[in-house]
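Peer 1: I would like to see how this sequence folds:
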Amino acid sequence: MSEGRGSVVDFSRIQWRKSSRSTQEGNCVEVASGRAVVPARDFRNPDGPVLGFGPDEWRAFISSVKTGRHDLH
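Peer 2: I've put the predicted structure just below:
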């Protein structure tokens, strides 16, 4: 994954966490803390792709989820 102007981010050593509201079916997203990038991935596919959100974009995404803008079922 690229961050900023093409630098590579190593996600192998970060601490992933998931919501306490995750479903029993495992339909959840894991996130990790980051300064320039908030990484997010599919809990069921830890070796799969990682999406990187800027802090402002992450806050906007979380806000839109909380308001029901996305179909989460």
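
Peer 1: Only C-alpha atoms from now on, for both contacts and neighbour counts.
Peer 2: Fine.

Peer 1: Let me see the ranges of the strands in the protein.
Peer 2: Taking DSSP state E as the test, the strands found in the chain are 2-3, 7-8, 17-18, 29-31, 38-42, 51-53.

Peer 1: Another sequence for comparison is provided below:
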Amino acid sequence: MSIDNGTKVDLSGAHWVSGADGASAGVPGTHNVEIAMLADGHVGMRDGKNPDGPVLVFTPGEWAAFTAGVRDGEFDRP
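Peer 2: Predicted structure coming up:
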């Protein structure tokens, strides 16, 4: 897989994790979003119910901006 600037990103060894808790927390494919920390700081995000589907790949800067926005409430619903 490659991202915008042509950087090749290998997802074959990715370890996908979910932020879920409770009884189903350790069951793959039962959560909406899974994240994997990839080579060179890239971060992969996928739909846990469709693990063979598409993956969003964020650069380290994009991921930092996204997580800062989450912490600041930028995506909270009114």
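
Peer 1: possible to save the strands of structure 1 as JSON lines with mean neighbour count and distance to residue 68 of structure 1?
Peer 2: As requested, the strands of structure 1 are exported to JSON lines (neighbours: other C-alpha atoms under 10 Å; distance: least, C-alpha to C-alpha, whole Å):
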{"stretch": "strand 2-3", "mean neighbour count": "12", "distance to residue 68 of structure 1": "29"}
{"stretch": "strand 7-8", "mean neighbour count": "10", "distance to residue 68 of structure 1": "33"}
{"stretch": "strand 17-18", "mean neighbour count": "14", "distance to residue 68 of structure 1": "19"}
{"stretch": "strand 29-31", "mean neighbour count": "19", "distance to residue 68 of structure 1": "17"}
{"stretch": "strand 38-42", "mean neighbour count": "20", "distance to residue 68 of structure 1": "19"}
{"stretch": "strand 51-53", "mean neighbour count": "17", "distance to residue 68 of structure 1": "20"}
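
Peer 1: Columns distance to residue 59 of structure 1 on top of those, output as a markdown table?
Peer 2: Shown next, in a markdown table, are these (distance: least, C-alpha to C-alpha, whole Å):
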| stretch | distance to residue 59 of structure 1 |
| --- | --- |
| strand 2-3 | 18 |
| strand 7-8 | 23 |
| strand 17-18 | 16 |
| strand 29-31 | 13 |
| strand 38-42 | 10 |
| strand 51-53 | 9 |
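
Peer 1: and residue 64 of structure 1, which of those strands is closest to it?
Peer 2: Set against residue 64 of structure 1 and scored by C-alpha to C-alpha, the strands of structure 1 come closest in strand 51-53, at 14.2 Å.

Peer 1: what stretch of structure 2 does that closest one fall on?
Peer 2: Mapped onto structure 2 using TM-score structural alignment, strand 51-53 of structure 1 covers residues 56-58.
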